[in-house]
Structure formats: structure tokens, C-alpha cells
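**Student:** Prediction below, plus the sequence it came from.
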Amino acid sequence: MYMFSLTQPLIHSVKRSIDILGALAGLIVLSPVLPIVALAIKATSPGPVIYRQWRVGKSTPEQVNLFEMFKFRTMVQNAEVQSGAVWATENDPRITRIGRFLRKTRLDEIPQLVNVLKGEMSLIGPRPERPAFYSNLEEKIPFFTERTYGILPGITGLAQISQGYDTCIDDVRRKVAFDHSYSLSMYSFKSWLLMDMKIIGKTLLVMVCGKGQ
């Protein structure tokens, strides 16, 4: 416990510095790609280029924080008007042609770098869940809410690289275990650093090989 109390503030400080530098570098390096992606989205389906969605952020036992997450739109406009909030399915007909490519390469998540700069997300952390699913998941999955206690949700993370998009509650249940494993790695500076390097390496592999979902 003593080691943890000394190590965790250092990890959070270094992690936040890496987030800011990484997000700025990512936006600069990817800036030539952004207008191409925007034009492709506008040319293939009507609707906004950027999709905004409320997600659950870093929380405490007393308070659940929400933030507005940004993504490149990958689905048809008003995809959930009639159905309400539902999980995506394999070969989901709501996903546009360009949207499928953006998901496979994870390029749809580039706008989340803005969330990182705003301090609402980290480059690496638990997946930010949708408030519409939160109460149900909290009721059915033990220790679900604890996964984001004191930790910013991430653009990528151990759960995201180990499993694709959620399609059912069992997918979320498996991801919770990965999220808690990531939290445990933060008890030691060395274990956290090795874990983050592993996640970054696998994330880049997913993007280059188009293995996203």
C-alpha cells in the first residue's frame, strides 16, 4: 500500500504529460489525412462529419462524470432514432462503406485526440461506456463501475486491443476483466510502462493491418 501511494501520483503525472504530447503529435502528423477523411464521409453519406456522443468518464464512488466524445461518423445519419441505443452487430447495415474502413483502421477515433487534450480522455485506458447502457451493466456485471475509478477512459486500451466492439453484455463482461488488469498494472511504474508500450504496439499493428471492427 505504501509503494502504491508513492507510485500512483508519479504514474498519473507522467501519463498526463505523455497524453498531451502524444495527442498534439498525433493531430500534427495526421493533419493531412483529416480533410481527406472528412470529404470521404460527406461524399458517401448525408450528415455531419463529426459524431458526438455522451460517454462516462473518470468517476468516483460518489460521482459519475460524463463528457461528450468526438468521432468521425461511421454510421448513417440518425442511426438510432427508431431503435434507441443499441450495440453494433457484425456486418451492421447502419455502418457506411467509408465507415467500415475507418473502423477497421481505427481512423474514426482521431477526433478523440481533442478529448485527450481537454483532459476528458487518455491515450490509453478503459473504454468509455455509454450512459444508456450504464445502469444495466452496473447491475449485471460485478465491479463494472470500479473500472473507471480514478482513471481516465482511453482511445485505446488493454480491453480494446484484446477484443473488438461490444455486441452483447458478454463482450462487456470480458472487457471489464481487461480493464481491471490494466488498473492493477499501475501499482508499479515499471509494470505500467511495459503495459502501455505493449498496448501502443498492438494498437499500431491493428491500424496498419486494418484489424479493427
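**Tutor:** Ah, there it is.
**Student:** Please count neighbours and contacts with C-alpha atoms only from this point.
**Tutor:** Fine.
**Student:** Name the next helix or strand following the stretch of helix or strand residue 171 belongs to along the chain.
**Tutor:** Residue 171 belongs to helix 169-185 when elements are defined using DSSP states H and E. Remark: after helix 169-185, the chain's next helix or strand is helix 189-209, criterion DSSP H and E.
**Student:** buried sites along that following helix?
**Tutor:** Of all the residues in helix 189-209, those buried under the rule 16 or more other Cα atoms under 10 Å are 189, 192, 193, 195, 196, 199, 200, 202, 203, 206, 207.
**Student:** you'd agree residue 19 is in a helix?
**Tutor:** Yes. The assignment for residue 19 by DSSP: H, G, I helix; E, B strand; the rest coil puts it in a helix.
**Student:** So it sits against residue 112, correct?
**Tutor:** No. The pair residue 19 and residue 112 fails to qualify as a contact (Cα atoms under 8 Å) at a distance of 11.6 Å.
**Student:** Residue 23 and residue 124, how far apart?
**Tutor:** In this structure, residue 23 and residue 124 are 11 Å apart, going by Cα to Cα, to the nearest Å.
**Student:** ok, which pair from the buried residues of helix 189-209 is furthest apart?
**Tutor:** Across the buried residues of helix 189-209, the longest distance by Cα to Cα is 27.0 Å; it joins 189 and 207.
**Student:** also this one, for the comparison:
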Amino acid sequence: MSTDLAKRPLLRIVGGLMEASNSKSTAPFVTISSWGVQTPLHHHIGGVYCYTKAYGSSYGRLSIYLSQDESLDMVVGGKMWANNDSSSNTPVEEFSWGYTGPDASVIKSAFSGYGWSSTYKHGYVSCDLYMLTNPSGAGPIGGRYYSTNNTSTATKVTETFWGLSDGNEVGLFNGYNYSAAYKEGYGYATIVLPK
């Protein structure tokens, strides 16, 4: 099998969805954010504790929609922002990846929830995503979501994975989560960029 990415049909992130329930996930899920195109190829990434007007303390689930259709806008970059618990301070950029130029469409707070940052410690974090149609550069070709304990010191357990893994893995979004392995812990969503 060829490892030349140019010869393989690649899945592209063309849309996404964040839904939330109460903190125990026993209430109906409500849509927090929806962006891009919803395709039949729907992938649940992971979850994060968050705040919603509907439930107050809530648990959110993060999903992406994938397609091989090159005519659709695709995710080409992202930025992770941190704030205090009430999001009342100035957001601070934690990290960025890919293309975040002025000609890209910006999906503000595509995913958000409670997380940790070097500036605010325990606070609220959000992820902006950038989309373009048929960009010259490469977008994500895969990704995973893994869980650890709430101090990120335990062994990382992969919860979900999509696409290809032969590339450079970078952060997409992270926050406090629930997992079967660690119960109350911390989750990391990553994406894989071509080498």
C-alpha cells in the first residue's frame, strides 16, 4: 500500500457539532454550536464539562462531519483560547495550528468547555476553527481523542480515532471530561497533519 498521501482520497473536516446535556448526561441533548456541512459520515470525538443556559452545569459532546468532496470548505487551522471560569477576562491564545489567515472563514467557539490554562489555571476554554475551499496547503488527515486523569499525569487512553495516523499530531481542543478509565479527568482532542 502506498504511503503517498497525494494518491489517497482523504477525509476532510467539513462540519461540526457541539451538543450538551446535564452534567450526568441524562437529559436530552441540546445544540450549542453547529457549523459547516452535516454529512452522513459523522464522528463523535469526545466530551467536555461545560456551562449551558439550558442546564447550567452540563456535559458536552463534540462531533465532526467528514467528506472527500473537494468542493466543500474544509478545516485548515485552529486556535485554542483560555479565559477565567466566567469568561469575563480577556481571552488568551493557548496555541494555534495550520492556516489562520484573513481569507479563511472563522468558526468562533466551535467547541468550548471547562479546562486548564497556564494563564488562568482552571477556567473556560474555546476553540476557533478556520475553513477554506480547496486550499493549497494540507488540512487534517486524521485525529484522536484521549483521556487521562484530571492532572494529566496518568497513562493516556485513546477513546476515539479517525482517518490516518502517519503525520504530525497537534492539539485541537482539551478540557475536563469523563471517561470509563479515569471517571472525572481530562480529555484531549488532536488532529493529524501530513508530514
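**Tutor:** Good, I have the coordinates. If you're wondering where the values come from, they're calculated on a predicted model, not measured in any experiment.
**Student:** Do you know the score for how well these two fit?
**Tutor:** Here the TM-score of the superposed chains, computed with TM-score structural alignment, normalised by the length of the second structure as the reference length, equals 0.31; 110 aligned residues with a Cα RMSD of 5.9 Å.
**Student:** What helices and strands are in contact with the helix holding residue 171 of the first structure?
**Tutor:** Contacts defined by 3 or more Cα pairs under 8 Å, 6 or more residues apart in numbering; DSSP states H and E place helix 169-185 of the first structure against helix 158-162, helix 189-209.
**Student:** can you give me the angle it makes with helix 189-209?
**Tutor:** Between the axes of helix 169-185 of the first structure and helix 189-209, defined by axes from the mean of the first three to the mean of the last three Cα atoms, to 10 degrees, the angle is 140 degrees.
**Student:** Pull out the buried residues from helix 169-185 of the first structure.
**Tutor:** Buried positions in helix 169-185 of the first structure, judged by neighbour count with 16+ other Cα under 10 Å: 172, 173, 175, 176, 177, 178, 179, 180, 182, 183, 185.
**Student:** wait, isn't residue 160 of the second structure in contact with residue 145?
**Tutor:** Yes. Residue 160 of the second structure sits in contact with residue 145 when judged by Cα under 8 Å, with a separation of 5.2 Å.
**Student:** For these two, indicate the residue with more neighbours.
**Tutor:** Legend: neighbour count by other Cα atoms under 10 Å for residue 160 of the second structure and residue 145, higher for residue 145 (24 against 15).
**Student:** wait, what's in contact with the more buried one?
**Tutor:** Residue 145 of the second structure sits next to 45, 46, 158, 159, 160, 161, 187, 188, 189, 190 when contact means Cα atoms under 8 Å, 6 or more residues apart in numbering.
**Student:** got it, and residue 129 of the second structure?
**Tutor:** If you count contacts by Cα under 8 Å, 6+ apart, then residue 129 of the second structure has 75, 76, 77, 78, 79, 106, 107, 108, 109, 110 around it.
**Student:** Would you quantify the distance from the fifth one to residue 190 of the second structure?
**Tutor:** This points to residue 79 of the second structure. When Cα to Cα is the yardstick, residue 79 of the second structure and residue 190 of the second structure sit 12 Å from each other.
**Student:** overlap in contacts of these two?
**Tutor:** Counting by Cα under 8 Å, 6+ apart, the residues touching both residue 79 of the second structure and residue 190 are residue 172.
**Student:** how about the strands of the first structure, start to end?
**Tutor:** 50-56, 66-72, 122-124, 154-156 (DSSP state E).
**Student:** Buried deepest among those, which one?
**Tutor:** When neighbours are counted by mean count of other Cα atoms under 10 Å, the highest per-stretch mean among those falls to strand 122-124, a mean of 25.
**Student:** I'd like to know which elements that strand is packed against.
**Tutor:** Using 3+ Cα pairs under 8 Å, 6+ apart as the contact test, the elements touching strand 122-124 of the first structure are helix 2-30, helix 112-117, strand 154-156.
**Student:** before we move on, the earlier item: pipe the buried residues of helix 169-185 of the first structure into CSV and attach distance to residue 56 of the first structure per row.
**Tutor:** Formatted as CSV, those follow (distance: Cα to Cα, whole Å):
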residue, distance to residue 56 of the first structure
172, 14
173, 17
175, 15
176, 14
177, 18
178, 18
179, 14
180, 16
182, 18
183, 17
185, 22
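**Student:** Between the residues you listed, which sits nearest residue 139 of the first structure?
**Tutor:** The shortest distance between residue 139 of the first structure and any of the buried residues of helix 169-185 of the first structure, using Cα to Cα, involves residue 173 and amounts to 11.7 Å.
**Student:** what are the ranges of the strands in the second structure?
**Tutor:** Counting by DSSP E, the strands of the second structure are 12-22, 30-36, 41-52, 56-67, 73-83, 92-98, 105-117, 121-133, 142-149, 157-163, 168-179, 183-193.
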